[in-house]
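Chemist: Test case, fold it:
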Amino acid sequence: MATHLITGAGSGIGAAVARRLLDRGDELWLLARDAGRAKELAGRYEGARTLVGDLAEPERLSWALSHQELPERLDSLQHIAGIVELGPVGDTTPKTWNQTLAANLVSPAELTRLLLPQLRLARGHILFVNSGAGLNAHAEWGAYAASKHGLKALADALRQEEHGNGVRVTTVYPGRTATPMQAKVHSQEGKEYDASRWIAPESVATAILTAIDLPRDAEINDLTVRPGR
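Modeler: Presented below is the predicted three-dimensional model:
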């Protein structure tokens, strides 16, 4: 039985991955931003363990995790949570930049740092759910795209650093996916949202499981998933 720690299990891609892993009998540890959210996740995913740590405050993650029981080993750490706030660079305030970078880049880096011993012990897998915006930046996506470009750099450096420890690192770049975040993006863009036009979260979950289930003689470094419609 493999052990996984997942951020973003409350909805969208993270929820699809968590359900698939739980249904096949794996052990889940789910990161929640507060105790109320942790209770909600524990009720939704029977048998899953929860940890409380707010990705909006990466500087407090070390303190938060030091006061909780952690898994002894991790077969995968999956960074799936993220936030988005669209707007022209000329209108984007330092508050938005800092919030976006904290949740999408600095917290994944810090969470990885804190859990590397467990990942090294298991010769585990670190998986980052990035975005098409992590490869190409478009107008009004500046802060989000910058955070995701940074996340790509983090993954690429980490892959080289941890290769000798047997830790695999994969980045998945989904195109537009039918999640609550996508509904928010459409609202910010002033567009009508039609979930049927976009990738189902379950399809991205299939790509993620393919990467982490790959035999040890191979590694998927980067995986792009695009809408098929």
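Chemist: alpha carbons only for contacts and neighbour counts from here, please
Modeler: Will do.
Chemist: which residues touch the residue nearest the centre of the chain?
Modeler: Per C-alpha atoms, centre = their mean, the C-alpha nearest to the average position across the chain is that of Ile80, at 1.7 Å. By C-alpha atoms under 8 Å, 6 or more residues apart in numbering, the contact list for Ile80 reads Ile6, Thr7, Gly8, Ala9, Ile13, Gly14, Phe128, Val129, Asn130.
Chemist: Ala200: which of these is nearest?
Modeler: Closest approach between the contacts of Ile80 and Ala200, by C-alpha to C-alpha: Ile13, at 8.4 Å.
Chemist: roughly how far apart are that closest one and Thr177?
Modeler: 8 Å (C-alpha to C-alpha, to the nearest Å).
Chemist: what's the answer for Leu115, then?
Modeler: Taken as C-alpha to C-alpha, the span from Leu115 to Thr177 is 28 Å.
Chemist: out of those two, which sits in the more crowded spot?
Modeler: Thr177 (25 against 18; other C-alpha atoms under 10 Å).
Chemist: excluding its backbone neighbours, what's nearest the more buried one?
Modeler: Ile199 (4.4 Å; C-alpha to C-alpha, 6 or more residues apart in numbering).
Chemist: and stretch 99-112, how far out from the chain's middle?
Modeler: Distance of stretch 99-112 from its chain centroid, counting by C-alpha atoms, centre = their mean, to the nearest Å, is 10 Å.
Chemist: Same question for stretch 219-228.
Modeler: 15 Å.
Chemist: same check, this time on stretch 179-198
Modeler: That offset, for stretch 179-198, works out to 20 Å (C-alpha atoms, centre = their mean).
Chemist: Run through who's touching that stretch.
Modeler: With C-alpha under 8 Å, 6+ apart as the criterion, stretch 179-198 contacts 11-13, 83-86, 176-178, 201, 227-229.
Chemist: Would you enumerate the residues in contact with the nearest residue to Glu27 once chain neighbours are set aside?
Modeler: Of all residues not flanking Glu27 in the chain, Thr3 sits nearest, at 4.6 Å (C-alpha to C-alpha, 6+ apart). Thr3 sits next to Asp26, Glu27, Leu28, Trp29, Arg73, Leu74, Asp75, Ser76 when contact means C-alpha under 8 Å, 6+ apart.
Chemist: Sequence B follows; please return its structure for comparison with A:
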Amino acid sequence: MSARGSAAADGVPLAGHVAVVTGASSGIGRATALRLAADGATVLAIGRDQERLDSLGKESAGPGTLLPVQLDLTDDSAVGELVADITAQHGRVDHLVHSAGAYTSARVDAATLADLDAQYAANVRAPYALTQRLLPALRVAGADTGADIIVVNSTQGIRAGAGTSQFAATQHAMRAFADSLRQEINDDGVRVATIHLGRTATPRQETIYAREGRQYQPSLLVQPADVADLVAYLIGLPPSAEITELHLRPAKKSY
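Modeler: Sure thing, here's the model as predicted:
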């Protein structure tokens, strides 16, 4: 029986696993980090807001370990130091969950190139670079019990609406990245899944609603914990199976 199967039999499905979760200061990343720690993993929860990360660490109830990491993922040298630390201390990464990113909306005739550059840096280059640097550690886990890379994308990665050209372009890019990467590393025991999300009850979404002049009713939206459950489901699949894409949207379409 694999190490993963043995741990599951003991009721702690991710005991001994190492997970890296970005965007863990709030929203989806926060819920995912807490869920994986609750399932027994050692979770490196990466975010930019130190105060929120501190509270995240206090909120975790185990039986895994949650390690808050304050980091700007667009800082190449800082990311390099983090990856070196992960390699030295753990030697492997079983699960990498990308849920960090930036969002700006504007029509093409009003959008700024500075906003385009910022979204490219946060939404494409940063996750690409982090994945690239963690591939050796992911392959170690892949050769053992299997590993996962999960990209939390958007419905804008499938189609683009007016005013979202820049953000949607980055989401389409990440979908292509995930598809290409999957073909390269499946043979190493590493699965790659993309989750395309509709409107989700996060601080970003609350800001979007305010900008649109609409009433924000988070109970009608996908909940961060729903996404965390989906991540846990993908991770829990047997090594013989891989889901490549999932689409998750609010059940009530009157949002």
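Chemist: Overlay them and tell me the TM-score.
Modeler: The TM-score (TM-score structural alignment, normalised by the length of structure 1) is 0.91; 228 aligned residues with a C-alpha RMSD of 1.9 Å.
Chemist: Structure 2: which residue goes with the residue nearest to the centre of structure 1?
Modeler: Counting by TM-score structural alignment, Ile80 of structure 1 corresponds to Ser99 in structure 2.
Chemist: Check Thr210 of structure 1 too.
Modeler: So Thr210 of structure 1 corresponds to Tyr233, using TM-score structural alignment.
Chemist: With Gly175 of structure 1 instead?
Modeler: Per TM-score structural alignment, Gly175 of structure 1 is aligned with Gly198.
Chemist: so who does the nearest residue to that match once chain neighbours are set aside touch?
Modeler: Spatial nearest neighbour of Gly198 of structure 2, excluding adjacent residues (C-alpha to C-alpha, 6+ apart): Arg249 at 4.3 Å. Applying C-alpha under 8 Å, 6+ apart, we find Arg249 of structure 2 in contact with Leu197, Gly198, Arg199, Thr200, Leu221, Val222.
Chemist: follow-up on the earlier one: by neighbours, which of the contacts of Thr3 of structure 1 wins?
Modeler: Leu74 (26 neighbours).
Chemist: if I look at that residue, how far off is Arg123 of structure 1?
Modeler: 8 Å.
Chemist: and which of the contacts of stretch 179-198 of structure 1 is nearest Asp217 of structure 1?
Modeler: Ile13 (26.8 Å).
Chemist: what's the neighbour count on that closest one?
Modeler: The burial count for Ile13 of structure 1: 26, using other C-alpha under 10 Å.
Chemist: what does it align to in structure 2?
Modeler: In structure 2, Ile13 of structure 1 lands on Ile28 (TM-score structural alignment).
Chemist: Would you agree its match is in contact with Val222?
Modeler: No - counting by C-alpha atoms under 8 Å, Ile28 of structure 2 stays clear of Val222, with 10.2 Å between them.
Chemist: residue in structure 2 matching Arg197 of structure 1?
Modeler: Checking TM-score structural alignment: Arg197 of structure 1 goes with Leu220.
Chemist: how close does that match get to Gly157 of structure 2?
Modeler: 22 Å.
Chemist: whereabouts in structure 2 does stretch 95-114 of structure 1 align?
Modeler: So stretch 95-114 of structure 1 is aligned with residues 114-133, judged by TM-score structural alignment.
Chemist: got the contact list for the match of Gly175 of structure 1?
Modeler: Ser154, Thr155, Val222, His247, Leu248, Arg249, Pro250.
Chemist: What remains of the residues you listed if I keep only buried residues?
Modeler: Ser154, Thr155, Val222, Leu248, Arg249, Pro250 (16 or more other C-alpha atoms under 10 Å).
Chemist: List the contacts of the helix ranked longest in structure 1.
Modeler: What stands out as the longest helix in structure 1, according to DSSP state H, is helix 142-162. Contact with helix 142-162 of structure 1 is made by 83-89, 92, 96-97, 100-101, 104-105, 109, 128, 130-131, 133-138, 167-171, as judged by C-alpha under 8 Å, 6+ apart.
Chemist: So how do I select the buried members of those in ChimeraX?
Modeler: One line in ChimeraX is enough to select the buried ones among the contacts of helix 142-162 of structure 1; burial here means 16+ other C-alpha under 10 Å:
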select :84,85,86,87,96,97,100,101,104,105,109,128,130,131,133,134,137,167,168,169,170,171
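Chemist: Okay, helices next: where are they in structure 1?
Modeler: Under DSSP H, structure 1 gives helices at 12-23, 35-44, 61-66, 94-101, 107-122, 142-162, 180-189, 201-213.
Chemist: among those, which is nearest Gly53 of structure 1?
Modeler: helix 61-66 (5.8 Å).
Chemist: what's the closest one packed up against?
Modeler: strand 49-52, helix 107-122 (3 or more C-alpha pairs under 8 Å, 6 or more residues apart in numbering; DSSP states H and E).
Chemist: once aligned to structure 2, how far is it on average?
Modeler: When structure 2 is superposed, helix 61-66 of structure 1 averages 4.1 Å from its matched positions, counting by mean C-alpha distance after the TM-score superposition for structure 1.
Chemist: Perfect, I'm done here.
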